[in-house]
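coordinates only, sequence not included:
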C-alpha cells in the first residue's frame, strides 16, 4: 500500500529545505553545550520555519502562499546570520560555512522564483 502524499511534498524547494534541516541538526550537535538554548536552538528553528511555511502556505490562494513564502525567505536570511555567527565563533569550518552559504543562496532563489511564478499565475 502506497503512502499518501501531500502536494507540497512534491515541491523541490520543500525537499531542499528538509535536506538543509538534516544538515543543520547534524552540525549543531557538535556546537558547544552552552549554545543549546542560544545559537543551536535559533539555527534549528529558523531552518524548520522554512519548511513549515512552505507546507502551510501550499494549497492556499496564490497571494496567501506568497505571504508564507515571504516568511520562508525571511527564515533563510535568519539562517544566513546563524551561519555567519557560527563561523565567527569557530563552530563551523570554512568549507562547511561556504556550503551553507551556497545552499541558502540556492534556497533563496528557489523561493523567490516560486513567488514570481505565483504572481504571474
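Happy to help now that I have it. This structure is a prediction, so every number in the text was calculated from the model and none was measured.

Only C-alpha atoms from now on, for both contacts and neighbour counts.
Will do.

And residue 88, how close does it get to residue 18?
25 Å (CA to CA, to the nearest Å).

Who has more neighbours out of these two?
Counted by other CA atoms under 10 Å, residue 88 and residue 18 do not tie: residue 18 has more neighbours, with 17 against 13.

Pasting the second one now:
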C-alpha cells in the first residue's frame, strides 16, 4: 500500500493545512522563528511517513514512523508555546483534536509495523 492511501498520512496532511492557517496570523517577527519551526515540524510528519514507505522494508518504515511521532510531539510543544504567548488567536480545539488524531494513528501504525518485523 502506498503512503497516499494511509489514513495516518491523509490526516497528517490535514494537520499541515491547519498549522499553516493558524500560523498565518502569527507576528511577522516570528516568521523565521516559531512560525517556521512549527511549520517544519508539521510538514515532517507526513514527509517521514512517505519517505519510510518508500524505503526497504518494515525496519526502516518503523524508524521513520518513529521520527514522525517525534515531530508530532515537537509540534505539540511548539503549539502550546504559541498558545501561551497568545499567538494563536483562533480556536485552538480543532488543531489540538487533529494532532491527537494523528498521534493515535501514528501509534497504531507503529504497533502494526512492529508485528511485521
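Looks like it came in fine. If you're wondering where the values come from, they're calculated on a predicted model, not measured in any experiment.

Now the TM-score, please.
Put the two chains on top of each other and the TM-score (TM-score structural alignment, normalised by the length of the second structure) is 0.91; 115 aligned residues with a CA RMSD of 1.5 Å.

Which elements pack onto the top helix by length along the second structure?
For the second structure, the longest helix by residue count, based on DSSP state H, is helix 58-84. Under the contact criterion of 3 or more CA pairs under 8 Å, 6 or more residues apart in numbering; DSSP states H and E, helix 58-84 of the second structure touches helix 34-53, helix 93-116.

can you put those in JSON lines and add distance to residue 28 of the second structure and mean neighbour count?
What follows is these, written out as JSON lines (distance: least, CA to CA, whole Å; neighbours: other CA atoms under 10 Å):
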{"stretch": "helix 34-53", "distance to residue 28 of the second structure": "9", "mean neighbour count": "21"}
{"stretch": "helix 93-116", "distance to residue 28 of the second structure": "21", "mean neighbour count": "16"}
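
Looking at those, which is nearest to residue 74 of the second structure?
Each of these has some distance to residue 74 of the second structure by CA to CA; the shortest is helix 34-53, at 6.6 Å.

Tell me the counterpart of residue 36 of the second structure in the first structure.
Taking TM-score structural alignment, residue 36 of the second structure has residue 41 as its aligned residue in the first structure.
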